[in-house]
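> Okay, predicted coordinates and the sequence, questions at the end:
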Amino acid sequence: MRMVFRWFGAGNDTVTLKQIRQIPGVEGIVWALHRIPTGEEWPMDEISMVKRQAAEYGLHAEVVESLNVHEDIKLGLPSRDRYIENYQKTMEKLAAVGVKVICYNFMAAFDWIRTDFYKELEDGSRAMFYEHEKIDRMDPRELADMYSREYTLPGWDSNRSREQLVDLIERYRQLTEEALWDNLRYFLEAIIPVAEKLGIRMAIHPDDPPWSVFGLPRIMKNREDLRRLIRLVDSPCNGITLCSGALGADPNNDVAGMVREFSDRIPFAHIRNVKVYKDGDFIETSHRDGSLDLYEIVEAYHDCGFKGYVRPDHGRQIWEEESRPGYGLYDRALGIMYLWGLWDALEKAGKR
């Protein structure tokens, strides 16, 4: 596996490239131009600047995460072709600087959802928490307000007004899951041929959490959805960002089994842990703790000869660190070392 680390850019991250370079086994960054509004073409000068910044510390920039898909594409509006064209142009620019994987999602209106960014765990650390009952009684605008008070958060459009959000939610509530599938097909049929030409692998992120929220359609929730995705446009460039934490929030999802089934379609993996409660709540934990068996998951990747990119994904806030929720330095670095420990043990056991 090829270890990478998410970085939000100079002046937009509490973690520096110098610190990332010092984490053993990390070879590159996962990045995006977060200031560019969704749907706009990314400027080549800013793309090249990120590559140069990473290279100064011996890191590559081969994985882009959060080249977001405009809502008009997801809704299937007539304006979608213009946004797809901008997406294709950005893909071409990214390929020109050596990008190999683009992670995106097709979640309606909201990206990943949590109800508390700083829930305290028993050991005094803080982590992101999802409270199922709170979501059931919450006005979506309250959630948007909570997110707008934080750092720029991946997948969230901070330029969207409360009124625009309400309108967007109503549009999506009138959209069936089948219609959302049709709109995903339309998008993939337009971009996968471009990806094939450019040598880029597209990798869709699962819904987080993997069930309907606020009555909105969700189509990347489980094994059957991933099977359908692959059949939608059958190409090695139509791939999956297999996120153990997102899928693992549903105890019915066999994450290790998904790794084994879809290994040839996983160019990029998020490996993290969550503690899942019977009432549907879950909280993010250290990689070693939680409800998921990370040994079993890493073993599945190892058995499949996985050579794709991996990042530790979210971490807790520990040792009094102040950072973007889920994206501090210390716990993610600890997570990397835990993953390497599992991987190295599997490697040595296989050589005996």
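Right, received. Where do you want to start?
> contacts and neighbour counts: CA atoms only from here.
Fine.
> how about the nearest residue to residue 6, chain neighbours excluded?
With sequence-adjacent residues excluded and distances taken as C-alpha to C-alpha, 6 or more residues apart in numbering, residue 6 is closest to residue 30, at 4.4 Å.
> contacting residues around the one you found?
Listed by C-alpha atoms under 8 Å, 6 or more residues apart in numbering, the contact set of residue 30 reads 4-7, 61-65.
> go with 10 Å
Contact partners of residue 30, counting by C-alpha atoms under 10 Å, 6 or more residues apart in numbering, are 4-9, 60-66, 101-103, 309-311.
> starting at the chain centroid, how far to the strand or helix carrying it?
Following DSSP states H and E, one finds residue 30 within strand 26-31. Relative to the mean C-alpha coordinate of its chain, strand 26-31 is positioned 14 Å out (C-alpha atoms, centre = their mean, to the nearest Å).
> And the helices in the stretch 201-350 of the chain?
Here the stretch 201-350 of the chain has its helices, by DSSP state H, counting those that start in this stretch, at 223-232, 244-248, 255-262, 294-303, 330-350.
> tell me the most buried of the ones you listed?
By mean neighbour count, with neighbours taken as mean count of other C-alpha atoms under 10 Å, helix 244-248 ranks first of those at a mean of 25.
> before we go on, here's another structure to hold up against the first:
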Amino acid sequence: MKMTFRWYGEKDDTITLRQIKQIPGMDGVVGALYDVPVGEVWPLEEIAAQADAARAAGLSYETVESINVHEDIKLGLPTRDRYIENYIKSLKNAAKCGVNVVCYNFMPIFDWTRTDLAKPLYDGSTALAFDYHVIAGKSPRQMADEILSHSNGYVLPGWEPERLGELGRLFDAYEGMGEEDLRSNLGYFLKAVIPACEELGIRMTIHPDDPPRSV
């Protein structure tokens, strides 16, 4: 097993590659392009720049998290094939830069959900936390507003502005969709991208729902 550290890139991460390299046993970084809108193709030159920076610091760059899946794919809309084509193009560009693992998720709307972004721990440090009772009985909109009110102005991964601007439409679109519908749409997506992954030598690693329950 190789130990890696999530890195958001030189523009978006206050932790430097030099600092990551100092962690004992650290082999590499897990990167991503957060300025590329979901559904668009990851530019080869941008992936290469991030990979080159990591390797110049003595760190491997073999994994990315995430090449996000467009909501039209999750919803099973007629437009999904176009976004799947773009996804495969992103996989090809990532493979050209030495990426062989792509972590992704298939959660509706949000990549992850928390009820506290800075929960105090016994030692004085803080951590992300989720308490279902905090959001029980609240609408998805109320839940999202509460989480964003504690973000201190930061853009949260998976909560990008272009996604937040579509919240109302997306909540309506998912109304009535069941777990089997979502699972079927995941199967459609995988049947389309896995053959390309096998050719490229890429392993797709799905992130469990975070938290692992319906919210």
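That came through, no problem. None of these values were measured; they are calculated from a predicted model.
> So which of the contacts of residue 30 of structure 1 sit within strands?
Per DSSP state E, strands hold the following members of the contacts of residue 30 of structure 1: 4-6, 60-65, 101-103, 309-311.
> so where does the nearest residue in space to residue 79 of structure 1 that is not next to it in sequence fall, helix or strand?
Closest residue to residue 79 of structure 1 apart from its sequence neighbours, by C-alpha to C-alpha, 6+ apart: residue 72 at 6.5 Å. Residue 72 of structure 1 is part of helix 71-75, with elements assigned from DSSP H and E.
> quick one: residue 14 of structure 2 and residue 8 of structure 2, what's the gap?
9 Å (C-alpha to C-alpha, to the nearest Å).
> meant to ask about residue 45 of structure 2
To residue 8 of structure 2, residue 45 of structure 2 is 16 Å away according to C-alpha to C-alpha.
> out of those two, which sits in the busier spot?
residue 8 (20 against 11; other C-alpha atoms under 10 Å).
> how near is that one to residue 202 of structure 2?
Distance of residue 8 of structure 2 to residue 202 of structure 2, given as C-alpha to C-alpha: 21 Å.
> Pick the one among the ones in strands among the contacts of residue 30 of structure 1 closest to residue 212 of structure 1.
Closest to residue 212 of structure 1 out of these is residue 103 (21.3 Å), distances taken as C-alpha to C-alpha.
> ok, the aligned residue in structure 2 for the closest one - contacts?
In structure 2, the residue paired with residue 103 of structure 1 according to TM-score structural alignment is residue 103. By C-alpha under 10 Å, 6+ apart, the contact list for residue 103 of structure 2 reads 30, 63-68, 203-207.
> make it 7 Å
64-66, 204-207 (C-alpha atoms under 7 Å, 6 or more residues apart in numbering).
> and what of residue 90 of structure 2?
Going by C-alpha under 7 Å, 6+ apart, residue 90 of structure 2 touches 41-42.
> what distance separates the host helix or strand of it from the middle of the whole chain?
For residue 90 of structure 2, the host element (DSSP H and E) is helix 80-96. Chain-centre distance of helix 80-96 of structure 2: 15 Å, with C-alpha atoms, centre = their mean.
> mean offset of that helix relative to structure 1 (after superposition)
Mean deviation of helix 80-96 of structure 2 relative to structure 1 after superposition (mean C-alpha distance after the TM-score superposition for structure 1): 0.4 Å.
> So for structure 2, the centremost residue is which one?
Centroid check for structure 2 by C-alpha atoms, centre = their mean gives residue 66 as the closest residue, at 3.7 Å.
> Test my guess that it contacts residue 104.
Yes: if you go by C-alpha atoms under 7 Å, residue 66 of structure 2 and residue 104 touch, sitting 5.0 Å apart.
> hang on, the earlier thing: what separates the residue nearest to residue 6 of structure 1 from residue 78 of structure 1, distance-wise?
According to C-alpha to C-alpha, residue 30 of structure 1 stands 32 Å off from residue 78 of structure 1.
> just residue 184 of structure 1 next, same as before
Counting by C-alpha to C-alpha, the gap from residue 184 of structure 1 to residue 78 of structure 1 is 14 Å.
> out of those two, which sits in the busier spot?
Using other C-alpha under 10 Å as the criterion, residue 184 of structure 1 and residue 78 rank with residue 184 on top: 21 against 9.
> show me what contacts the counterpart of the more buried one in structure 2?
Correspondence of residue 184 of structure 1 to structure 2, assessed by TM-score structural alignment: residue 186. The contact partners of residue 186 of structure 2, by C-alpha under 7 Å, 6+ apart, come to residue 74.
> Show me what counts as buried in the helix or strand containing residue 186 of structure 2.
Using DSSP H and E, residue 186 of structure 2 sits in helix 179-200. Under the neighbour-count criterion of 16 or more other C-alpha atoms under 10 Å, helix 179-200 of structure 2 has 182, 185-186, 188-189, 193, 196-197, 200 buried.
> I'd like to know how many residues surround residue 113 of structure 2.
Per other C-alpha under 10 Å, the neighbour tally for residue 113 of structure 2 reads 19.
> Look at the equivalent of it over in structure 1 and give its secondary structure.
Matched by TM-score structural alignment, residue 113 of structure 2 corresponds to residue 113 in structure 1. Here residue 113 of structure 1 is recorded as coil under DSSP: H, G, I helix; E, B strand; the rest coil.
> Please name the residues that touch residue 113 of structure 1.
208-209 are the contacts of residue 113 of structure 1 under C-alpha under 7 Å, 6+ apart.
> now with 10 Å?
Residue 113 of structure 1 makes contacts with 128-131, 135, 143-144, 147, 156, 207-209, 213, as judged by C-alpha under 10 Å, 6+ apart.
> Equivalent analysis for residue 142 of structure 1, please.
115, 148, 162.
> if we can go back for a sec, wait, the residue nearest to residue 79 of structure 1 touches residue 106, no?
No: Residue 72 of structure 1 is not in contact with residue 106 according to C-alpha atoms under 10 Å; the separation is 11.4 Å.
> Quick check: neighbours shared by the two?
Residues touching both residue 72 of structure 1 and residue 106 by C-alpha under 10 Å, 6+ apart: residue 183.
> Look at those two and report which has more neighbours.
Each of residue 72 of structure 1 and residue 106 has its neighbours counted (other C-alpha under 10 Å); residue 106 has more, 24 against 18.
> The corresponding residue of structure 1 for residue 207 of structure 2 and residue 238 of structure 1, how far apart?
For residue 207 of structure 2, the aligned residue in structure 1 is residue 205 (criterion: TM-score structural alignment). Using C-alpha to C-alpha, one gets 12 Å for the distance from residue 205 of structure 1 to residue 238 of structure 1.
> How about the contacts made by residue 52 of structure 2?
Residue 52 of structure 2 is in contact with 46, 58-61, 97, counting by C-alpha under 10 Å, 6+ apart.
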